[in-house]
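>>> Using only what follows, build the 3D model:
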Amino acid sequence: MSVRLCVLGSGSSGNATLIVAPDTRLLIDCGFSGDEIAARMAGTGAAWESLDAVLLTHTHQDHIRATAVRACLEHEVTLFCHTTHAAQLDGRRHFRKLVAAGLVKTYDSLVPFKLPGGAQARALPVPHDCPRTFGFRLEFHGEHGHPRRVAYLADLGHWTPALTESVGDVDLLAIESNHDEEMERNSRRHADLIERVLGPYGHLSNRQAAEALATLRAHDRVPRQIVLLHLSRECNLPRLAYRAANQALGQRSGTAIFVTRQDRPGSVLEV
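So this is what the prediction gives:
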């Protein structure tokens, strides 16, 4: 069995990504209602009762919803989060019940930890305006004993050299490409929101994502698959995000680029 990834939805209204591997089934974030996640998973053949874990990147509402936490409780799905997240979520009723049921496990920044089934994860700190925001580097047992590596990086204000080192050998990189900078500056959004999005702890623009990919290319470390995440519906267009990423990769063959959407799941990708 191969490792498969499906972005169930990505954007400011909700984020969740399904990964099905021989050794585990998990979600990265649960930013839709429990029922909405179930409906979006149904097309892939997955369901809440088949999941082993949810990995939480940070506690903004578009990454964790109360009814999704309740679904974790109902179906005995373990939630992995940082200790800071646990403290932030402690006042929420369903989260407290999840803790009481022994279904919350904490991870530390940059320290490898095991997922149910033996897959390995590492939380990668990223610059964002929510305390302790992380991406993930995941390693699964693939077919014929070959490991499959995935990195997921959304909600980050700028790229860092440490990220280049951490994701340089992955097979699939899911990276934020939130906005076109000109569209963002010319939008009707409040000035404070524009400043936040464009700031160093906001969201990665098409240009910044392209520069990150160009950096990986310069190190000869471009993954076979690139997934563009968290596109703004107001201040971006899929073709702009795709074009920026494609130009950054130049004429490199064998690299496929996929653009995700907020309103529906993307393709099921084999890693």
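>>> Please make it C-alpha for all contacts and neighbour counts, starting now.
Fine.
>>> Could you verify that residue 163 is part of a helix?
Yes - according to DSSP: H, G, I helix; E, B strand; the rest coil, residue 163 belongs to a helix.
>>> So it versus residue 175, what's the distance?
To residue 175, residue 163 is 11 Å away according to CA to CA, to the nearest Å.
>>> Those two: who's more crowded?
residue 175 (23 against 18; other CA atoms under 10 Å).
>>> Hmm, the more buried one is touching residue 153, no?
Yes - with contact defined as CA atoms under 8 Å, residue 175 reaches residue 153; the gap is 4.9 Å.
>>> give me every residue that touches residue 153.
126, 134-136, 173-176 (CA atoms under 8 Å, 6 or more residues apart in numbering).
>>> at 6 Å what do you get?
Counting by CA atoms under 6 Å, 6 or more residues apart in numbering, residue 153 touches 135, 174-175.
>>> can you check residue 120 too?
By CA under 6 Å, 6+ apart, residue 120 lies in contact with 113-114, 138-139.
>>> Just the buried ones out of these, please.
138-139 (16 or more other CA atoms under 10 Å).
>>> Same list, the contacts of residue 120, but as TSV with distance to residue 25 and secondary structure please.
Below are the contacts of residue 120 laid out as TSV (distance: CA to CA, whole Å; DSSP: H, G, I helix; E, B strand; the rest coil):
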residue	distance to residue 25	secondary structure
113	16	strand
114	13	strand
138	12	strand
139	13	strand
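>>> this one next, for a side-by-side:
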Amino acid sequence: MRYLFKRHLMVYILFIILVAGVLPAYAGETGDLPDVNDLIKKGKLAEASTLLRKEIDAHPENVEAYQLLGRVYLIEGDEVKASSVFDKVISIDKGFEDKVSSEYYGAGLILIKDPKKSNIGLHFIKKYIREKGDKGQEAASSLYAAGVDMLGANRFMAHVILDRTLVLNPSYEKDEDFYLSYSVKSIQKSADLVEGGKDFLTRFPDGRHVPEVLYLMGEAYSELRNHQEARTYFQRLIKEFPETEWGKKAVTDLKF
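Down below sits the predicted model:
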């Protein structure tokens, strides 16, 4: 009995040793990847890239590692490297080919919020839309939000994004909030803002943003040194909307 017990114990110990030796090697294929995902979400792309390249060196057939590395390259704005990596993924897993456009879309939504890379982000989203034309309105919603977020950082790029939004979903022409951003707040040149303001007032004569538009148009005319027109808009603002933030601002700033 004692002999059998020792024998079973030895077999059990050997089994544990074998499992312990195999599991780390297997876990290496995906074990570090959740950490990599976290690094990507935090924007620590260099660290994520280093871990993924080490993972690929150790396990050349790890599709998920290649996919994540391609995602990192896209978020960095390097389409050439990303495309090369995705080609490798497709050579291993043909099913990934249908998912590539979604990778571009995801990266585009991230990059479009970066004033320095928003043009790349827009390019990626356009690429996605070309391949998934039926998703145009879905993309329009995301672009709308991105365009509004961009107003404070880069009005030119904000207008480009909003213009693309309108192409994808023309119904936004009837959205007062959208049109305020598109035709007035994203405009850089004073002369263009005046025209955008007139367009807005024609479309939404009783809109809740009329006071703000009147004020911005008055300022634009002042910058154009057309003080008579500026005075006309500020006087209208003070007369029709004296209790609004913009009416009070016109009085306080002596813009009448």
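>>> Quick check: TM-score for this pair?
With the length set by TM-score structural alignment, normalised by the length of the second structure, the two chains reach a TM-score of 0.26; 107 aligned residues with a CA RMSD of 5.3 Å.
>>> related to what we said a few turns ago, adding distance to residue 96 of the first structure as columns, could you present the contacts of residue 120 of the first structure in JSON lines?
Shown next, in JSON lines, are those (distance: CA to CA, whole Å):
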{"residue": "113", "distance to residue 96 of the first structure": "23"}
{"residue": "114", "distance to residue 96 of the first structure": "23"}
{"residue": "138", "distance to residue 96 of the first structure": "27"}
{"residue": "139", "distance to residue 96 of the first structure": "30"}
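>>> before we move on, the earlier item: between the contacts of residue 153 of the first structure, which is nearest residue 249 of the first structure?
Nearest to residue 249 of the first structure among the contacts of residue 153 of the first structure, counting by CA to CA, is residue 175 at 14.1 Å.
>>> Next, work out how far apart that closest one and residue 140 of the first structure are.
Applying CA to CA, the value for residue 175 of the first structure to residue 140 of the first structure is 19 Å.
>>> before we move on, what about residue 213 of the first structure?
23 Å.
>>> can you check residue 54 of the first structure too?
Residue 54 of the first structure is 15 Å from residue 140 of the first structure, by CA to CA.
>>> go on, residue 257 of the first structure?
21 Å.
>>> and what of residue 166 of the first structure?
Counting by CA to CA, the gap from residue 166 of the first structure to residue 140 of the first structure is 16 Å.
>>> residues contacting residue 4 of the second structure?
Residue 4 of the second structure touches nothing, counting by CA under 6 Å, 6+ apart.
>>> Could you rerun that using 10 Å?
residue 10 (CA atoms under 10 Å, 6 or more residues apart in numbering).
>>> Report the secondary structure element holding it.
Using DSSP states H and E, residue 4 of the second structure falls within helix 2-27.
>>> which residue is nearest the middle of the second structure?
residue 109 (2.4 Å; CA atoms, centre = their mean).
>>> and it, which of the three is it?
Applying three-state DSSP: residue 109 of the second structure is helix.
>>> Tally up the residues packed near the closest residue in space to it that isn't next to it in sequence, please.
Leaving out its chain neighbours, the residue that sits closest to residue 109 of the second structure by CA to CA, 6 or more residues apart in numbering is residue 121, at 6.4 Å. Neighbour count of residue 121 of the second structure, defined by other CA under 10 Å: 27.
>>> Would it be right to say that residue 217 of the first structure lies in a helix?
Yes - assigned with three-state DSSP, residue 217 of the first structure falls within a helix.
>>> re the thing from before, out of residue 166 and residue 140 of the first structure, name the residue with the larger neighbour count.
Applying other CA under 10 Å to residue 166 of the first structure and residue 140 shows that residue 140 carries more neighbours, namely 24 against 15.
>>> Okay, and the more buried one sits in which element?
Residue 140 of the first structure belongs to strand 134-141, assigned by DSSP H and E.
>>> next SSE after that strand?
With secondary structure assigned by DSSP H and E, strand 134-141 of the first structure is succeeded by strand 147-153.
>>> Report the buried residues of that next one.
So strand 147-153 of the first structure, judged by 16+ other CA under 10 Å, has buried residues 148-153.
>>> now residue 182 of the first structure: how far from residue 19 of the first structure?
Taking CA to CA, one finds residue 182 of the first structure at 34 Å from residue 19 of the first structure.
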